[in-house]
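S.K.: Can you look at this prediction? I've put the sequence above it.
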Amino acid sequence: MTPFTFHSDGLALEGTLRVPDGPAQETGWPTVVLTGPLSGVKEQVVGLYAEKLTAAGFATLAFDHRNFGASEGEPRQHENSAGKLADLRDAVSALAIHPAVDENRIGAVGICLGGGYALRFAAFDPRIKAVACIAGGYNDPAAMRAAMGADAYRAQLLQAAGTAAEQYSTGRIDYLAAVSDDEDVPAVMAGPEPFAYYGTERSKADTWVNRLTALTVRELITVDLAIGADFLGPTPLLVVHGTTDAYCSPEGAQTVFERAKGPAQILWLDTTNHIDLYDGPKYVEPAVERTVEFLMSSM
């Protein structure tokens, strides 16, 4: 496990490169780049999955996206959807020239919102030989507008525009809590379930901060990650999802699976909630086992 620094759009991004034990392979190891939940840092969910995938024979890169954790970028704790896709692009470029990596066998694994980003990224970057999406959040503006109602969706955009205008004129960045179990404290991920992970020792990481920019909400409701399924083409896709998930809908996972134009597999796990697939051994172990089988046969 070694530090791995690379650059994207002039920003230094910090990651952890894990390489399997044993003699180096002549052509390098099959390699996986990981991307994870909203607000997450490399020591949390992606770190756990990276550790398990490396034990199974893959080199892995878990890194902090721009604006988060140990990586550079402003505003801090701001979800930048275009930036995150650029981060993934440049992560793969950096991995491809590393001597431990087989540049012809690079895959992507995303968990939670990272599942949507991994899907969208893999669809438009043929260097990715296979993509696995676990408990994925497949954001789709049309679906969000339908769920919220057109008027409420428009009102949310208007509120965001006002926030952006004020930020432009004052230079002040407005923040919300990332998680809160107090209904009187506004949070991007409200409710007891996200708090049960991020608000407890389960997610302990020195660089994680419990806040997100107010404009993160605009990013979440306008980015189209589900469209990746339409453009994935021959790249193999694995969808792993829980049957009970109030934050990243099972319906969204099924829709992405059905929209995929190339080879696709889906594994349903009998979860009790979304964060079961963050760190619950009962759910993470079968998710990893299936992901390993899928990547080994696809890359």
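M.R.: On my side now, so go ahead.

S.K.: going forward, measure contacts and count neighbours with C-alpha atoms only.
M.R.: Fine.

S.K.: ok, for the residue nearest the centre of the chain, nearest residue in space, not its chain neighbours?
M.R.: Residue closest to the mean C-alpha point of the chain, counted by CA atoms, centre = their mean, is residue 114 at 1.4 Å. Sequence neighbours aside, residue 36 is the residue nearest to residue 114 in space, at 4.1 Å (criterion: CA to CA, 6 or more residues apart in numbering).

S.K.: residues near the one you found, how many?
M.R.: 31 (other CA atoms under 10 Å).

S.K.: do the same with the one 5 residues further on
M.R.: A count of nearby residues for residue 41, using other CA under 10 Å, gives 27.

S.K.: same check, this time on residue 174
M.R.: Count around residue 174 with other CA under 10 Å applied: 13.

S.K.: for it, what are its contacts?
M.R.: When contacts are counted by CA atoms under 8 Å, 6 or more residues apart in numbering, residue 174 touches 163, 167, 213-215.

S.K.: How about residue 5?
M.R.: Applying CA under 8 Å, 6+ apart to residue 5 gives the contacts 12-15.

S.K.: got it, and residue 211?
M.R.: 77, 175-179.

S.K.: The structure to be compared is supplied as follows:
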Amino acid sequence: MYSIKTALLALITILSLSGEAIMASDYKQNPFTLTYNGAITENIKGQINIHPLTYKLGDIEIAANVYTPANYDPSKKYPAVVVAHPNGGVKEQVAGLYAQRLAEKGYITIAADAAYQGASGGMPRNVDKPANRIEDIHGMADFITHYAGVDTNRLGLLGICGGGGYALKAAQTDKRFHSVATLSMFNSGLVRRNGFMDSQIATIQERLQQASDARAQEVTGGKILYVADTIPTDEQIAKLPYDLYREGFEYYFKTHAHPNSTFKYTMSSLLDLMSFDAATNMELINQPLLMIAGDKADSLYMTLEAFEKAHNVKNKELFLIKGATHIQTYWKPEYVNQAITKLTEFYAKSL
């Protein structure tokens, strides 16, 4: 009887914890609208805290979350990490998860919405130009290096998915970053130009013409045209040929949805995106480099190409998470834990 009662109590506990986890991943249930499991729900003295704030990047107001470690003392010095979010993502999703988990390890971290996206300013909405995203990363460095307690000689960079590609470009020239890491790096320009896994090479010129026409329409005051402006049905998602897109729609629009997150971007952005390549000039990176990806990720080829080209890096490491797909590195606990362990080891040695 005792063993049955114990088992029932354990089951109730598990169900209760599962319910809490589900609630924590619902932005409506979190006072900071964070979407990930285990997210901070309140600031408690002596524990990890989150600090929503805004700052100016040029004329644009940027919305950011700064995470401070337990027992944070602004008179002391801490290493810091800038976290760049994926394409279509916002600071409350995977970027926030990794920022919080790194804060648990003693780092001051910042995750900010890209200009023209999320809760940040900028018009028209959802412009997605590489130069802007790279400047966002420089801007996060500008802000966090003046934050109380940050040791500017121990500043690291983490870019996730599309933010990973832009992190590589930012680190090529911005030597304030003493080390750089990527998670499931996505080369936005390569994919916008050639299609995922080179599936749209035949339509490059056609799409460039559409982007050119869209810009011509914009400058005359016409309607702003968008790419990926509709959400496919469940049936359409199931038929998509790539795990990245199938699981991506599930993550961004179901399990970890946030109202500020969207896949759409202005069609005119393609004029800049299609001539961009995150894997060019990799020889400019001389900081320690860690690139993490799932070994089952269909996007892995992008990480491998960039890693191979980083031939001036003396301390570089490729870490593959066994069994993980691209999107699973965003949320699946066993994969996130492996990535955080590796990142913590990397930053401890390189910062």
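M.R.: Thanks, I have it. Here the structure is a predicted model, which is why all the values come from computation and not from measurement.

S.K.: thinking again about what came up before, just the buried subset of the contacts of residue 5 of the first structure, please.
M.R.: Neighbour counting with 16 or more other CA atoms under 10 Å marks 12-15 as buried within the contacts of residue 5 of the first structure.

S.K.: Format the residues you listed as a markdown table; extra columns: distance to residue 240 of the first structure and secondary structure.
M.R.: Below are those laid out as a markdown table (distance: CA to CA, whole Å; DSSP: H, G, I helix; E, B strand; the rest coil):
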| residue | distance to residue 240 of the first structure | secondary structure |
| --- | --- | --- |
| 12 | 32 | strand |
| 13 | 28 | strand |
| 14 | 27 | strand |
| 15 | 25 | strand |
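
S.K.: Just give me the closest of the residues you listed to residue 66 of the first structure.
M.R.: Nearest to residue 66 of the first structure among these: residue 13, at 6.5 Å, using CA to CA.

S.K.: about what we covered before: matching residues in the second structure for the helix or strand containing the residue nearest to the centre of the first structure?
M.R.: Using DSSP states H and E, residue 114 of the first structure sits in helix 113-123. Alignment of helix 113-123 of the first structure against the second structure: residues 162-172, by TM-score structural alignment.

S.K.: could you give the angle of the strand ranked longest in the first structure to helix 113-123?
M.R.: Ranked by residue count, the top strand of the first structure under DSSP state E comes out as strand 101-111. Strand 101-111 of the first structure runs at 140 degrees relative to helix 113-123, counting by axes from the mean of the first three to the mean of the last three CA atoms, to 10 degrees.

S.K.: List of residues touching strand 101-111 of the first structure?
M.R.: 27-37, 45-46, 59, 92, 95-97, 115-119, 122, 127-136, 278, 295, 299.

S.K.: picking that back up, any idea how far the residue nearest to the centre of the first structure is from residue 142 of the first structure?
M.R.: Residue 114 of the first structure sits 20 Å away from residue 142 of the first structure, going by CA to CA, to the nearest Å.

S.K.: And for residue 120 of the first structure?
M.R.: 16 Å.

S.K.: cool, residue 155 of the first structure as well?
M.R.: In terms of CA to CA, residue 155 of the first structure sits 15 Å off from residue 142 of the first structure.

S.K.: Determine the longest helix present in the second structure.
M.R.: helix 2-24 (DSSP state H).

S.K.: can you give me how far that one is from the chain middle?
M.R.: Chain-centre distance of helix 2-24 of the second structure: 32 Å, with CA atoms, centre = their mean, to the nearest Å.

S.K.: Toward the C-terminus from it, list the very next helix or strand.
M.R.: In the C-terminal direction from helix 2-24 of the second structure (assignment by DSSP H and E), the next one is strand 49-57.

S.K.: Flag every buried residue along that following strand.
M.R.: By neighbour count on 16+ other CA under 10 Å, the buried set for strand 49-57 of the second structure is 49-50, 54-55, 57.

S.K.: OK, contacts around the residue nearest to residue 114 of the first structure?
M.R.: 45-46, 110-115.

S.K.: Please identify the residue in the second structure that aligns with residue 53 of the first structure.
M.R.: Residue 53 of the first structure maps onto residue 102 in the second structure, by TM-score structural alignment.

S.K.: Touching, its match and residue 345? I think so.
M.R.: No. In this structure, residue 102 of the second structure is not within contact of residue 345 by CA atoms under 8 Å, at 11.1 Å.

S.K.: Comparing those two, which shows the higher neighbour count?
M.R.: Shown here are residue 102 of the second structure and residue 345; by other CA under 10 Å, residue 102 has more neighbours (23 against 11).

S.K.: After superposing both structures, state the mean offset of the helix or strand encompassing the more buried one relative to the first structure.
M.R.: Taking DSSP H and E as the criterion, residue 102 of the second structure maps to helix 94-104. For helix 94-104 of the second structure, the mean distance from the matching residues in the first structure following superposition reads 0.5 Å, by mean CA distance after the TM-score superposition for the first structure.

S.K.: Which strands or helices does that helix pack on?
M.R.: Under the contact criterion of 3 or more CA pairs under 8 Å, 6 or more residues apart in numbering; DSSP states H and E, helix 94-104 of the second structure touches strand 60-68, strand 78-84, strand 108-112, helix 333-350.

S.K.: Serialize these to CSV and add fields for distance to residue 305 of the second structure.
M.R.: Converted to CSV, those look like this (distance: least, CA to CA, whole Å):
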stretch, distance to residue 305 of the second structure
strand 60-68, 31
strand 78-84, 20
strand 108-112, 26
helix 333-350, 20
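
S.K.: which one of the ones you listed has the most crowded surroundings?
M.R.: Highest mean neighbour count among these (mean count of other CA atoms under 10 Å): strand 108-112, with a mean of 30.

S.K.: Now do the helix or strand just after it: everything it contacts.
M.R.: Per DSSP H and E, strand 108-112 of the second structure leads on to helix 130-144 as the next helix or strand towards the C-terminus. The contact list for helix 130-144 of the second structure (CA under 8 Å, 6+ apart) reads 55, 57, 80, 82, 84, 110, 112, 114-115, 150, 163, 166-167, 169-170, 174, 176, 272-273, 276.

S.K.: what stretch of the first structure does helix 130-144 of the second structure fall on?
M.R.: The aligned range for helix 130-144 of the second structure is 81-95, by TM-score structural alignment.

S.K.: average gap between that stretch and the second structure?
M.R.: Once the two models are superposed, stretch 81-95 of the first structure sits on average 1.3 Å from its counterpart in the second structure (mean CA distance after the TM-score superposition for the first structure).

S.K.: can you pull the buried residues of that stretch?
M.R.: Buried, per 16+ other CA under 10 Å, within stretch 81-95 of the first structure: 81, 83-92, 94-95.

S.K.: Need those residues in a markdown table (columns: distance to residue 229 of the first structure).
M.R.: Below are the buried residues of stretch 81-95 of the first structure laid out as a markdown table (distance: CA to CA, whole Å):
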| residue | distance to residue 229 of the first structure |
| --- | --- |
| 81 | 17 |
| 83 | 20 |
| 84 | 18 |
| 85 | 15 |
| 86 | 19 |
| 87 | 20 |
| 88 | 17 |
| 89 | 18 |
| 90 | 22 |
| 91 | 22 |
| 92 | 20 |
| 94 | 25 |
| 95 | 24 |
